[in-house]
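> fold the following, please.
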Amino acid sequence: MPDRVYLDWNATTPLRPEARAAMAAALDLVGNPSSVHAEGRAARRAVEQARAEIGRAVGADARQVVFTSGGTEANSLALTPQVRRNSGFPINSLVVSAIEHASVLAGGRFAPGGIEIVGVNSSGVVDLDRLREMLVDRPPALVAVMAANNETGALQPIAEIAEVVHEAGGLLHVDAVQAFCKIPFNIKELKADLLSLSAHKLGGPKGSGALVIGEGAAGLEALIRGGGQERGRRAGTENVVGIAGFGAAVKAAMASMADEKTRLQNLRNRLEISLRRTRGVIVFSAEVPRLPNTTLFTAPGLRAETAVIGFDLEGISVSSGSACSSGKVQPSHVLEAMGVGPELVRGAVRLSLGWSTTQADIDRCVEAWRKLAGALLKGCDETELERF
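Next comes the predicted model:
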């Protein structure tokens, strides 16, 4: 039986060899990184080396990086009414885009009545004009917009959004979990005030993440209180092993990012050309800049749960979108926000590629799709097909 083909990299990635080696070395560090003796200092060095690596990758100082248990905690830490611009007052309202990750849509520590949603267009890009209108003649707000959508791969015009937000006196939080180490950016060019990252989306371990705090943000209230770790911004003994793996994964990913971006984009384009040979196939957000590794597609008559199982039986791992629903196939809130009808939303399948994806993997995926399409789309409505 041939090896399986893994095409669900946006859900999580395999552990990079460099991360595995760093974690193995860190397992032998017996000291608490807050201790002042030699063993403690050795553990502290591992943490600070990773902090510097991550800061360097996003154009920030190491002191701006706060380690968390992952992207969800980083988002929750950022979304607090206590956060403010350096010279301003605490912020009492939160504006989030309709396509955010569930951990952002939950609103962090903002009261439900203080959370508003800004919509997106049919390509999945935030409506800048509507955002501008929402921020006029009101107290400054914290605005949360992800850098790249985890389902469609669509990139947001973060620097333009930042200008709109800052003109209104607000702050911008950017969930960069999917974009980090896939496309080049830094916090200063984005003009973001807060930036969330996660290790397991780029070859690091699950359970390690970070929030990067921009120079213009102040008043961040700790989510987990206790000791004075992370400059008082996140209590608890640091996960030295996970942090070491995070830093090593970032270093490896950044070294190959430019070449991988081109290689993966070429593979993705080849994949999409083949998918579109099936009548009625639609690739979402194909007309706007996207992550180089992401394809979200559907076809009238397709059912995502059936397609995912069919691919799995062919030895290919794909998903129906976000992996945060404990195995449940649920309608995509992202596609609904884009105005996609329920018939097409129910069939959306995501293919996401990574550093070990090969041309042979793509060819196997295409061959599997040809087999599946013949069976899964056999009963679809011809009049539905004619609409696309």
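
> every contact and neighbour count from this point should use C-alpha atoms.
Will do.

> how deep is the closest residue to residue 293 other than its chain neighbours tucked in, by neighbour count?
Spatially, and ignoring its direct neighbours in sequence, residue 293 is nearest to residue 353 (4.9 Å; C-alpha to C-alpha, 6 or more residues apart in numbering). By other C-alpha atoms under 10 Å, the residues close to residue 353 number 24.

> isn't residue 353 right next to residue 264, touching?
Yes. Counting by C-alpha atoms under 8 Å, residue 353 touches residue 264, with 6.9 Å between them.

> one more, so I can put them side by side:
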Amino acid sequence: MLPAAVDALLEVSRQVGNPSSLHTSGRAARAVVEEARERIGAALGARPSEVVFTSGGTEADNLAVKGTWLARRAQDPSVNGVVTSAIEHHAVLDPVEYLEGSRGVAVTWLEPDRCGHLAPDTLREALAPGGVAVASVMWANNEVGTIQPVAELAAVAREHGVPFHTDAVQAIAHLPVRFDDSGADLMTVSAHKLGGPVGVGALLARRDAPLVPIAHGGGQERQVRSGTLDAAGIHSFAVALEETVAHRDVEAKRVLALRDRLIEGALGLGLGITVSGCWKAGDATKRLPGNAHVLVPGCEGDSLLYLLDAAGVECSTGSACQAGVPQPSHVLLAMGHTESQARGALRLSLGHTSTEADVDAFLAALPGVVERARRASGLL
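Here you go, the predicted structure:
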């Protein structure tokens, strides 16, 4: 968390009051929430009334996908389709698969190119037959960092009268994300990806977006999201977002330089490492500046992860673990990589705490780690 966000969280955590209560403390807590709503809206190009607070990105994605499908289906039973990409985060992927399996929803999976990029014409073709309730494409991929042409995709969806949702959780810390300019009807954001607290997020939803609740209770947020609001977390979210936006351009350039040095250093070790997704040194238009995703041949990602962890380097494999069984990344498979290639994936994320020393530590540890991982797999 950013230091200012920590201070903000502690400050409001000391106050008593449920924002829905009418007594003095409740009204004070409500004032904190509403001020934060205005600040978050201003930072992201949204009206305050378009900011619906949630517990994070997963809840917001579920509300956007399921809530929109339910609303559109109620309006017209013939509208039964969902269009999304094959490289979405599981917070979108799993709700769509749930609707497909339990409600008989017709799902169209958009296939990306080798870089993980989705062309607007691909969406246009999927929407042409009609009957689609909602389309959802993430702004930037959480594994390989590919940035999608959200405004163009949203324009295509609008041509066909289909509500468009984008998960912007990965994007807002590094890219100039604005809800009003995106053309999207719904947009997911989360505090913890930009130095705010875990457990707080929002769904930005146009006032005319068809949306019904997926959980019922007090109806605190526009009658579409129930639950006692976390005033302290919401206040901290607003502080973190404002600070991130204020320093985003400078910080993105700094992190971009670290990312490029990390990738160039890894490629120069002579270990056969390749980069997945689009990458060009100095370019942050096609890939998030803080994302480095590499494929290490002859290694299992889990072995690399644990060996690097033992050397003081924390990263992820980019693979999902379903029911305790490691599976190769659905993102990499959709991009055309083989299962063997996908098993050697490493994702390294750089942010506001990352330094040159961190990159040096990774590059120093990597040769020995790869050698040990290959020995473990029997390839040395």
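
> shared neighbours of residue 353 and residue 264 of the first structure, which are they?
residue 293 (C-alpha atoms under 8 Å, 6 or more residues apart in numbering).

> any idea how far residue 337 of the second structure lies from residue 275 of the second structure?
Distance from residue 337 of the second structure to residue 275 of the second structure, counting by C-alpha to C-alpha, to the nearest Å: 12 Å.

> then residue 163 of the second structure?
34 Å.

> more neighbours: these two, which one.
Ranked by neighbour count (other C-alpha under 10 Å), residue 163 of the second structure and residue 275 place residue 163 first, with 24 against 19.

> what does the more buried one correspond to in the first structure?
Applying TM-score structural alignment, one finds that residue 163 of the second structure aligns to residue 171 in the first structure.

> what's the answer for residue 278 of the second structure, then?
Under TM-score structural alignment, residue 278 of the second structure pairs with residue 286 in the first structure.

> roughly how far apart are the residue lying closest to its match once chain neighbours are set aside and residue 214 of the first structure?
Spatially, and ignoring its direct neighbours in sequence, residue 286 of the first structure is nearest to residue 123 (7.9 Å; C-alpha to C-alpha, 6+ apart). Here residue 123 of the first structure is placed at a distance of 29 Å from residue 214 of the first structure (C-alpha to C-alpha).

> and the two? Which one has more around it.
residue 214 (22 against 19).

> spatially, what comes nearest to the more buried one if we skip its sequence neighbours?
residue 193 (4.5 Å).

> next one: residue 91 of the first structure from residue 174 of the first structure, what distance?
Distance from residue 91 of the first structure to residue 174 of the first structure, by C-alpha to C-alpha: 17 Å.

> higher neighbour count, the two?
Neighbour totals were compared for residue 91 of the first structure and residue 174, and residue 174 leads with 29 against 19 (other C-alpha under 10 Å).

> can you tell me the helix or strand for the more buried one?
In the assignment (DSSP states H and E), residue 174 of the first structure maps to strand 171-175.

> I'd like to know which elements that strand is packed against.
If you count contacts as 3 or more C-alpha pairs under 8 Å, 6 or more residues apart in numbering; DSSP states H and E, strand 171-175 of the first structure packs onto helix 71-78, strand 142-144, helix 158-167, strand 194-198.

> which part of the second structure matches the first one?
Across the second structure, the stretch matching helix 71-78 of the first structure (TM-score structural alignment) is residues 57-64.
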